[in-house]
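K.L.:
Just the structure for this:
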Amino acid sequence: MIHDGRTHNGIPSPTAPGGREFIQRLELEVNEHRAVHHPYLEALSKGRLPDPAGALRDYAHQYFAYSTNFQRYLTATISQLDTPEHRRVLLANLLEEAHGVSPDEAELMRKHGIELEWVENVPHPVLYQRYLKALGMDEAWLRAHPFCDEAVQWSQLFLLCCGSLGAAVAVGAMGIGTELVVRQLYTPVLEAIQTYLDVSSRDRVFFDLHQKIDDEHGEVLLRIAEELAEDPAQRSLLRTGALMALNLRAAFYDSMLWRARAMPQAHRPRTETLPGGKVPGGSAGFVDPTCNPDSLEPRPEQLEPGELIHRQVGHGSAAEAFSRSRGHPVHEVALPSRTMSFSIGKLAPGQETSNHRHAYESLIYILQGSGWSVIEGRRVEWNRGDALYVPPWNWHQHFAGNENTVYLTGTNLPLLNQLGQSVVRQEQPQGNH
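P.N.:
Below is the predicted model:
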């Protein structure tokens, strides 16, 4: 029976601290493991690779060799457990992996900017395949591009850990060495995806879901591990399983880092010019066939109706990390555009944004309120109905007047990412009021 270390009358169990203390020490060891702080993860998140987007595509492909078998790992772990209650709770995890996130978690998902319709009744493997398809990796592409040896070996050996070496090794591998650290592992990957790939929030939701929502899975396995650790004979086996899982992952990351560093340097294409030396801009290029002759033969992209609309953008919870970095609510428009992005920002009366700059252009339309902006030291006052332009790499900060302010921001960040632009940086020194 899974318990919290207390008896039925609330008195601490005299035997619980031994197992719990051992697992707590093991957690500390695991959190310092090289796999959790691997240089590959840092290189991805910081873009310190010849081709950050290419490296992320390679990661997406090779990681699929491991992630596509996750239900097998859970099933194998369940088969090793002797206690019916342990099997029951892990079976619930398996059902979630097979059938998507429970509607009971809808409020938590909305808090993190995840729409229920993106994930409800969608198996986790299908969520990952959605991400692959957004990168152009459909079933035909995957058949034509086999996995690397290291990815296949990782999957096969991890399955061995979960299904052939006993309950303690399986729980150590699946729980302590995997689910417990999943948030730390996915955080740099998600940061890199957001920075260097043109992928919508819906298409990348597999990573958001595991990075922000799946802590409960780790907690269940952690409690099972604590109960197994009450038997001192099981403790070394739990540690063995955890370290086997982490060492296998580290070996995979070693291979991926080598592959990423061996890629050719990505270069941003030169800006095309129109006849007469003009640079395309605004809406002029839309009607000039010399800019893009192929546009005279349009090919419609087929999307599902649900992919064409993001309902009630300003009424959901603000994108947590994005809002925190700017000090005010910012709602991302989550639609599959490859060249532009939109967000809705809100300022309370007298509130101000952080002072920041970035390598992409911004167009800002004031939907409500009044105030002013300071752009590279120049004060620009605005009211409802006005539009602002923020040039690339200009320090800027926005200030609301004495009423609530709402504004729409459009950027060309996705386009720059698609063209290989890797310098997308924001800094926040003291304000330039």
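K.L.:
C-alpha only now, for contacts and for neighbours.
P.N.:
OK.
K.L.:
So which elements touch the helix or strand harbouring Ala260?
P.N.:
Following DSSP states H and E, the helix or strand that holds Ala260 is helix 232-261. Counting contacts by 3 or more Cα pairs under 8 Å, 6 or more residues apart in numbering; DSSP states H and E, the secondary-structure elements packed against helix 232-261 are helix 16-31, helix 39-46, helix 52-67, helix 149-163, helix 167-171, helix 215-228.
K.L.:
How far off centre is that helix?
P.N.:
Mean-position distance between helix 232-261 and its chain equals 22 Å (Cα atoms, centre = their mean, to the nearest Å).
K.L.:
and that helix with helix 16-31, angle?
P.N.:
20 degrees (axes from the mean of the first three to the mean of the last three Cα atoms, to 10 degrees).
K.L.:
Mind putting the helices and strands packed on helix 232-261 into a markdown table with mean neighbour count?
P.N.:
As requested, the helices and strands packed on helix 232-261 are exported to a markdown table (neighbours: other Cα atoms under 10 Å):
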| stretch | mean neighbour count |
| --- | --- |
| helix 16-31 | 17 |
| helix 39-46 | 20 |
| helix 52-67 | 21 |
| helix 149-163 | 20 |
| helix 167-171 | 30 |
| helix 215-228 | 21 |
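K.L.:
Proceed likewise with the subsequent sequence, for comparison:
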Amino acid sequence: MSLDSALPTRLMDTSVPRFVDDLLEKAIAHEATHHRCLRRFGEGSYGARSLDFARSYARWYHGYSAWFPHYLRAVIERLDSAEHRALLASNLAEEQGHLEEHDREVLSAMGIDPSTVDGVPHPQLFRRFCTAMGLGPEDLDAPPLPTIEWRSAFRAALRAGSGAYAVGALGLGTEAVVSTIYGPIVKGLERLPDLRREDMVFFELHCHVDDQHYDDLRTIAIDLSATEQGRRDLERGMNDALDLRLQFWGEFERAVATAPAILEIQQEAQGA
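P.N.:
Okay, here's the model as predicted:
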């Protein structure tokens, strides 16, 4: 007998949080969360090419990261519950740079001046990192094709799926794993000379401060996983989001491998 046929339409409340947390474990174990290029950068295996890697990553990831408010709005539009929409509306305010007092305390304890973050939308924090990597508007305003394909496919999926699918994609398949993904990036960036703490605050913010984002999405996921269809959609959304990210990593890794000095090549082309 399959799991779906054995479950009632409305599931036992005690089984629901465990189901969501089991999905989280799968998401954290997914290859997209621990891609080898992340591990290599975090371990310093790129050596003298680490700066080229960081610059290329900044350019490629910027186009996806800049659209995060669009992803969040797409999920809000798919939710039927006013309570659920309100939770994500508060997340959207945080994406625009709003800090709670607790967030300020955490940042201060980490040695980060909250004034360097407060009121600054998260896409601008990432752009600050890109600027520190030597990238200008001409680099950032024309994302690589794999970035365009990733962000477009992801937003389209969020808009087309059910509320549970969208929460699975943005919550379990994205927000739940970013701290794991960004951990090795922070380690790799710390090895780079002349990179200031405030230049990489985007990553530390998402590693140590933005836990409330996932907590809210987890709360919504638990509510939406109380039915068979809700569970199926949550898992499908999570898997689709992770698979899209994995496809991006593959394209990015190939580009880094075949263009070890991407920034220099771009500069030469512009000067020609």
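K.L.:
so stretch 398-412 of the first structure corresponds to what in the second structure?
P.N.:
Per TM-score structural alignment, stretch 398-412 of the first structure has no counterpart in the second structure.
K.L.:
Work out which residue lies at the spatial centre of the first structure.
P.N.:
Nearest to the centroid of the C-alpha atoms of the first structure, with distances taken as Cα atoms, centre = their mean, sits Leu190, at 3.0 Å.
K.L.:
Give me the residues contacting stretch 114-127 of the second structure.
P.N.:
When contacts are defined by Cα atoms under 8 Å, 6 or more residues apart in numbering, stretch 114-127 of the second structure is touched by residues 62, 65-68, 94-99, 104, 107-108, 198-202.
K.L.:
Go through it and flag the buried ones.
P.N.:
Along stretch 114-127 of the second structure, these residues count as buried under the neighbour rule (16 or more other Cα atoms under 10 Å): 114, 117-118, 120-127.
K.L.:
For the helix holding Ala260 of the first structure, list every residue counted as buried.
P.N.:
Within helix 232-261 of the first structure, the residues scored as buried using 16+ other Cα under 10 Å are 234-235, 237-257, 260-261.
K.L.:
and the helix or strand just after it, which stretch of the second structure?
P.N.:
Beyond helix 232-261 of the first structure in the direction of the C-terminus, DSSP H and E gives the next helix or strand as helix 320-326. Under the alignment (TM-score structural alignment), helix 320-326 of the first structure falls on nothing in the second structure.
K.L.:
which is the next helix or strand following helix 320-326 of the first structure?
P.N.:
Moving toward the C-terminus from helix 320-326 of the first structure, the next helix or strand (DSSP H and E) is strand 330-332.
K.L.:
And that next one, what does it pack against?
P.N.:
Under the contact definition 3+ Cα pairs under 8 Å, 6+ apart, strand 330-332 of the first structure sits against strand 341-347.
K.L.:
Would you check the span in the second structure matched by the strand it packs on?
P.N.:
Going by TM-score structural alignment, strand 341-347 of the first structure sits over no part of the second structure.
K.L.:
Determine the next helix or strand in the C-terminal direction from that strand.
P.N.:
Helices and strands here follow DSSP H and E; after strand 341-347 of the first structure, the next one along the chain is strand 362-368.
K.L.:
Where does the next helix or strand after that following strand end up in the second structure?
P.N.:
Next along the chain after strand 362-368 of the first structure, taking DSSP H and E as the criterion, comes strand 370-375. Strand 370-375 of the first structure corresponds to no residues in the second structure, going by TM-score structural alignment.
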